[in-house]
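A.B. asks: Return atomic coordinates for the entry below.
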Amino acid sequence: MLKFENQAHVPSYYAASANDRTSHPPLEAAVSTDVCVIGGGMTGLSTALDLAERGYSVVLLEASKIGWGASGRNGGQLITGYSCGIDTFSSFMPETDVQRVWAMGVEAVEIVKQRIEKHRIDCDLTFGYVVAANKPRHAEALRAWRDAAETRFGYRAYRYVAQDEMKLHVASDRYVAGLYHADSGHLHPLNYTLGLARAARGAGVSIYEDTSAQALTKTAQGHRVTCARGQVDARYVVLAGNAYLGRLAPALARKIMPVATYLIATEPLGEARASSTMPSDVAVCDCNAALDYFRMSKDGRLLWGGKASSSTHAPRELAAAMRRDMLKTFPQLADAKIDYAWGGFVDATMNRAPHFGRLEPDVYFAQGFSGHGVNVTALAGRLIAEAIDSQAARFDLFGKIRHRDFPGGRLLRQPMLMLAMSWHSMMDAL
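C.D. replies: Below you'll find the model as predicted:
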């Protein structure tokens, strides 16, 4: 069991540069509301904000602090689409529906952009994104991806970047090509999440921190969420705890695996050195199964992420291990000091497609973002709010996707996934 109740934000660059220190009281009473949202990350806050703007009363419960989990620790990469390939959806729905799902993947980034503009969220939003090819076969796949997006979906925003042009984005000899996307980018994820909380609170959402939902029971009027020192009676419930929801909804927990990912932040490099290292200020990820991802922060630090693992234990000497990976791409930063090192868990499904649905007609959930949470959580919140507001057609599209339990049961599924990830890492190396 992952322990997370009543904890402060983990030490990280994001926590150190957070621009909102607002705290919210724990729930210590019995309250009633239209909707109870469980989880104070991007999913829960996006849902709560959308519902409040539609006129619903909303209570949001967070077991620790707003943005404590992946929402406040991730790489901050805002990427159009989904973690899985689009053909994953083709296995479960006709092409007309696949086209709609594709369009929603583009819409997700627009939702984030509009919320930041509307609510004046200061989170360093920057557009520009490059998928970097480590090998020639990756380059071929990127060209195919660009061509398929144009011919199949009429989407022309991807631009192939040849090897000699990659230096315009990344000062490294490591990559043989790339795919540039102007409609994707990066942001400060914790400040974005804290901004969503401010917007939700301003729209009338009641937010309670340090309040763990311990039980969910059916009542004559709807559902009761029982907490340590209070309870919430609600007509609807939204489960938005993702990787931390296990004991409240075991059936959902079996569909996802918490996957750890880690980041480091260098000292500020100075304006000239930062711009020479990442000339176009894009976010980057590579094409390996065990991928690296990186970008510059607004104050000129290189943020380097990777070392995905199904283990709940961080690598020994995390900062040094991550630094070694960083220097494979940027040997010129050998003298740069590492100021921060941290990690967190993303929730991955077997097929890497997002998992949206209902446990009961009025109990909704969204999980399984598989590394694309910054954008797809915004879409999840919009679709759940639509469904509660009697417009469920778009939400129900995702219910067509069949999600399997991770094999191996409670004891073996983590070791089995560790073996699979080790295999992919070996294939990347070879």
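
A.B. asks: alpha carbons only for contacts and neighbour counts from here, please
C.D. replies: OK.

A.B. asks: in this protein, which spans are helices?
C.D. replies: Applying DSSP state H to the chain gives helices spanning 13-16, 42-53, 87-90, 95-118, 136-153, 189-202, 250-253, 271-277, 318-329, 373-388, 393-398, 409-429.

A.B. asks: quick one, which of those is nearest to L179?
C.D. replies: Among the helices of the chain, the nearest to L179 by C-alpha to C-alpha is helix 136-153 (6.3 Å).

A.B. asks: and that closest one, what does it pack onto?
C.D. replies: In this structure, helix 136-153 makes packing contacts with strand 158-162, strand 177-186, judged by 3 or more C-alpha pairs under 8 Å, 6 or more residues apart in numbering; DSSP states H and E.

A.B. asks: What residues sit buried inside the first one?
C.D. replies: Right, the one you point to is strand 158-162. The neighbour-count check on strand 158-162 (16 or more other C-alpha atoms under 10 Å) flags 158-161 as buried.

A.B. asks: Distance from the chain centre to that strand, please.
C.D. replies: 25 Å (C-alpha atoms, centre = their mean, to the nearest Å).

A.B. asks: Can you pull out the residues in contact with it?
C.D. replies: For strand 158-162, contacts defined as C-alpha atoms under 8 Å, 6 or more residues apart in numbering pick out 142-143, 146, 176-182.

A.B. asks: which residue is nearest the centroid of the protein?
C.D. replies: For the chain, G373 is the residue whose C-alpha lies nearest the centre (C-alpha atoms, centre = their mean; 2.1 Å).

A.B. asks: I'd like to know how far that one sits from G357.
C.D. replies: For G373, the distance to G357 equals 17 Å [C-alpha to C-alpha, to the nearest Å].

A.B. asks: Ok, N191 next?
C.D. replies: N191 is 28 Å from G357, by C-alpha to C-alpha.

A.B. asks: More neighbours: those two, which one.
C.D. replies: Legend: neighbour count by other C-alpha atoms under 10 Å for N191 and G357, higher for N191 (23 against 20).

A.B. asks: Just give the closest residue to A139, not the sequence neighbours.
C.D. replies: Counting by C-alpha to C-alpha, 6 or more residues apart in numbering, the nearest residue to A139 once its immediate chain neighbours are dropped is A133, at 5.3 Å.

A.B. asks: Was I right to think the one you found contacts C287?
C.D. replies: Yes - with contact defined as C-alpha atoms under 8 Å, A133 and C287 form a contacting pair (5.6 Å).

A.B. asks: between the two, which one's more packed in?
C.D. replies: For the pair A133 and C287, the greater number of neighbours falls to A133 (26 against 21), based on other C-alpha under 10 Å.

A.B. asks: can you pull the buried residues of stretch 214-227?
C.D. replies: Using 16+ other C-alpha under 10 Å as the test for burial, stretch 214-227 gives 216, 222-227.

A.B. asks: ok, now how distant is C227 from G408?
C.D. replies: From C227 across to G408, the span is 32 Å (C-alpha to C-alpha).

A.B. asks: To check against the first, give me the structure of this:
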Amino acid sequence: ERRAGAVHPLAYARGLADAALACGAAIHEHSHVSAMTPVAGGVELTVNGHQVRAKQVILATDAYTDRLWPAVAQSYVTVSSAQIATDPLPVALRERIMARGAGVSETRKITYYCRIDPDGRFVIGGRGHSADTLDPATRAQLIAAAIERFPELAGVAWVHGWACRVGMTIDDLPRLHRLADGVWTAFGYCGRGVAMGTALGRVLAQAVQGCDEAQLEFPVTPVSRLPLYPARQLGAALAISWYRLRDSLGYPA
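C.D. replies: Down below sits the predicted model:
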């Protein structure tokens, strides 16, 4: 897609933080919230062992909600998203494999995506096996996928790698919920959180400022627990394996 661009997510997040600070917001890092309890006139939060009272709370934890609000955590499945990267490649090699420097994403159901970053590193990502760490099997799988698509990368050292959880809803669409008086959440970006998280962040800002639910730019729905929730992760793993098989046989996504 020649019109497409690429965004550095961490740099973008830092830019959003700078904008928030410029508007007078206070940002408190390393402030782990372990519990949230609706109370009269707001919400009580346990933060690093201390009690904090807030009038409005936005739960923006997506695939990392866990026990903080169990009903939310039980309404999606988590899958692993993993990426690996080389050191900056020689210019001649970069021009042979991706001369235009465009980001690439496939039309398969279980896709690989890759690009050349501004410093010349080749980056490839896809579904992993472990939600929070880059395991050896996933690293090997990504290297094999890179070489299959670009044989010139055989023998290149892969020196960077990371993995994280991604929240997936049953219909691949995000959710916006009012969990209690003064408590809002949006989640389920299904791997498209940089764009969708920004868009729904604006909607959440309108919500906590008192905008009528019917006037919000995204529908507010009740939380719905996944059917057969205890088996959700096994089901997700089986589904990924099934779609990988379909992709390998050439079935359309």
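
A.B. asks: picking up where we left off before, show me what the residue nearest to A139 of the first structure aligns to in the second structure.
C.D. replies: In the second structure, no residue is paired with A133 of the first structure, using TM-score structural alignment.

A.B. asks: about what we covered before: any idea which of the contacts of strand 158-162 of the first structure has the most stuff around it?
C.D. replies: Using other C-alpha under 10 Å as the neighbour criterion, G178 leads the contacts of strand 158-162 of the first structure with 28 neighbours.

A.B. asks: Give me the nearest residue to that one, chain neighbours excluded.
C.D. replies: With C-alpha to C-alpha, 6+ apart as the criterion, G178 of the first structure has its nearest non-adjacent residue at 4.3 Å, and that residue is A132.

A.B. asks: tell me the strands in the stretch 1-150 of the second structure, going along the chain?
C.D. replies: 33-39, 42-47, 50-54, 57-59, 77-86, 104-105, 113-116, 122-127 (DSSP state E, counting those that start in this stretch).

A.B. asks: Make TSV out of these and add distance to L21 of the second structure.
C.D. replies: Output for the strands of the stretch 1-150 of the second structure, formatted as TSV (distance: least, C-alpha to C-alpha, whole Å):
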stretch	distance to L21 of the second structure
strand 33-39	21
strand 42-47	21
strand 50-54	19
strand 57-59	18
strand 77-86	30
strand 104-105	34
strand 113-116	32
strand 122-127	31
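
A.B. asks: what's near enough to touch the residue in the second structure that I207 of the first structure lines up against?
C.D. replies: Using TM-score structural alignment, the equivalent of I207 of the first structure in the second structure is I27. Counting by C-alpha under 8 Å, 6+ apart, I27 of the second structure makes contact with 17, 21.

A.B. asks: Count the neighbours of V123 of the second structure for me.
C.D. replies: Neighbour tally, V123 of the second structure, other C-alpha under 10 Å: 21.

A.B. asks: what about the spatially closest residue to it that is not a sequence neighbour, neighbour count?
C.D. replies: Once flanking residues are discounted, V123 of the second structure sits nearest to A85: 4.4 Å by C-alpha to C-alpha, 6+ apart. A85 of the second structure has 22 neighbours, counted by other C-alpha under 10 Å.

A.B. asks: S275 of the first structure against D281, yeah?
C.D. replies: Yes - assessed by C-alpha under 8 Å, S275 of the first structure is found in contact with D281 at 7.3 Å.

A.B. asks: Would you tell me which of the helices and strands packed on helix 136-153 of the first structure gets closest to V37 of the first structure?
C.D. replies: Here strand 177-186 is closest among those (C-alpha to C-alpha), at 26.6 Å.

A.B. asks: circling back to that earlier point, can I get the buried residues of strand 158-162 of the first structure in JSON lines with distance to Y13 of the first structure?
C.D. replies: Below are the buried residues of strand 158-162 of the first structure laid out as JSON lines (distance: C-alpha to C-alpha, whole Å):
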{"residue": "Y158", "distance to Y13 of the first structure": "31"}
{"residue": "R159", "distance to Y13 of the first structure": "32"}
{"residue": "Y160", "distance to Y13 of the first structure": "32"}
{"residue": "V161", "distance to Y13 of the first structure": "31"}
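
A.B. asks: circling back: trace the residue nearest to V123 of the second structure over to the first structure, please.
C.D. replies: In the first structure, A85 of the second structure lines up with A265, judged by TM-score structural alignment.

A.B. asks: How about the contacts made by its match?
C.D. replies: Going by C-alpha under 8 Å, 6+ apart, A265 of the first structure touches 13, 301-304, 338-341.

A.B. asks: Also F365 of the first structure?
C.D. replies: By C-alpha under 8 Å, 6+ apart, the contact list for F365 of the first structure reads 238-240, 356-359.

A.B. asks: what do we get in the second structure for A321 of the first structure?
C.D. replies: Using TM-score structural alignment, A321 of the first structure lines up with Q141 in the second structure.

A.B. asks: Could you measure from that match over to H32 of the second structure?
C.D. replies: Q141 of the second structure is 34 Å from H32 of the second structure, by C-alpha to C-alpha.

A.B. asks: Then P38 of the second structure?
C.D. replies: 18 Å.

A.B. asks: Then R100 of the second structure?
C.D. replies: From R100 of the second structure over to H32 of the second structure the distance is 43 Å, taken as C-alpha to C-alpha.

A.B. asks: same deal with D247 of the second structure?
C.D. replies: D247 of the second structure is 40 Å from H32 of the second structure, by C-alpha to C-alpha.

A.B. asks: Which one's more surrounded, the two?
C.D. replies: Set D247 of the second structure next to H32 and count neighbours by other C-alpha under 10 Å: D247 wins out with 17 against 12.

A.B. asks: ok so, going back, could you see which of the contacts of F365 of the first structure carry over to the second structure?
C.D. replies: Counting by both residues aligned by TM-score structural alignment, their matches' C-alpha atoms under 8 Å, the second structure reproduces these contacts from these: 238-240, 356-359.

A.B. asks: Out of the helices of the first structure, which is the most enclosed?
C.D. replies: Of all those, helix 42-53 has the most neighbours on average by mean count of other C-alpha atoms under 10 Å, namely a mean of 28.
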